[in-house]
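In: Starting from these lines, generate the structure:
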Amino acid sequence: MGLLDNVGDQVAKHSDKIDDAIDRGGDFIDDRTDGKHADRVDQGQDFLRDKADDLAGRDEPRRQA
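Out: Model (predicted):
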């Protein structure tokens, strides 16, 4: 079992906490910028979720509204 396998397992195991952290980070940025960059923040959050899905080995990415 390689290092990336272990990372992927941990990402899959803690995906709910990772999603929460991505949401909180985006909310923080939106608060600090008064929502001026909300579209870019949303794109960044989607990107991070897709990368987490890749690490977890998910074939179909999850989408959070």
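
In: Please count neighbours and contacts with C-alpha atoms only from this point.
Out: OK.

In: and the most centrally placed residue in the chain, which of the three is it?
Out: When the chain is reduced to its mean C-alpha position, the closest residue under CA atoms, centre = their mean turns out to be Arg49, at 3.1 Å. Three-state call for Arg49 (DSSP: H, G, I helix; E, B strand; the rest coil): helix.

In: run this one through as well so I can compare:
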Amino acid sequence: MSMLDKIKGMIKGHPDQARQGVEKGGDFVDKRTGGKYGKQVDSAQKKLNDQLGDSHPRNDER
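Out: Here you go, the predicted structure:
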């Protein structure tokens, strides 16, 4: 069982909390890097949300 499968199992039934976690993680990286990698962080967040089956649109598209 892959790590992603384990994570999917843990967040099953909690997609909003998972999305919040992805957003907070991306915000943390943006803050620590001064926003230097903002586009890459946004791309990673989108891909992670897609992999987790949570494809809600982002409110703050850059």
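
In: After superposition, what is the TM-score?
Out: The TM-score (TM-score structural alignment, normalised by the length of structure 2) is 0.72; 53 aligned residues with a CA RMSD of 2.1 Å.

In: which residue sits closest to the residue nearest to the centre of structure 1, ignoring its sequence neighbours?
Out: Using CA to CA, 6 or more residues apart in numbering and skipping the chain neighbours, the partner closest in space to Arg49 of structure 1 is Asp19 (7.1 Å).

In: all helices of structure 2, in order?
Out: Using DSSP state H, the helices assigned to structure 2 run over residues 3-11, 15-33, 38-51.

In: could you redo those as TSV and give each row distance to Arg58 of structure 2?
Out: Formatted as TSV, those follow (distance: least, CA to CA, whole Å):
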stretch	distance to Arg58 of structure 2
helix 3-11	19
helix 15-33	9
helix 38-51	8
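
In: Much appreciated, bye for now.
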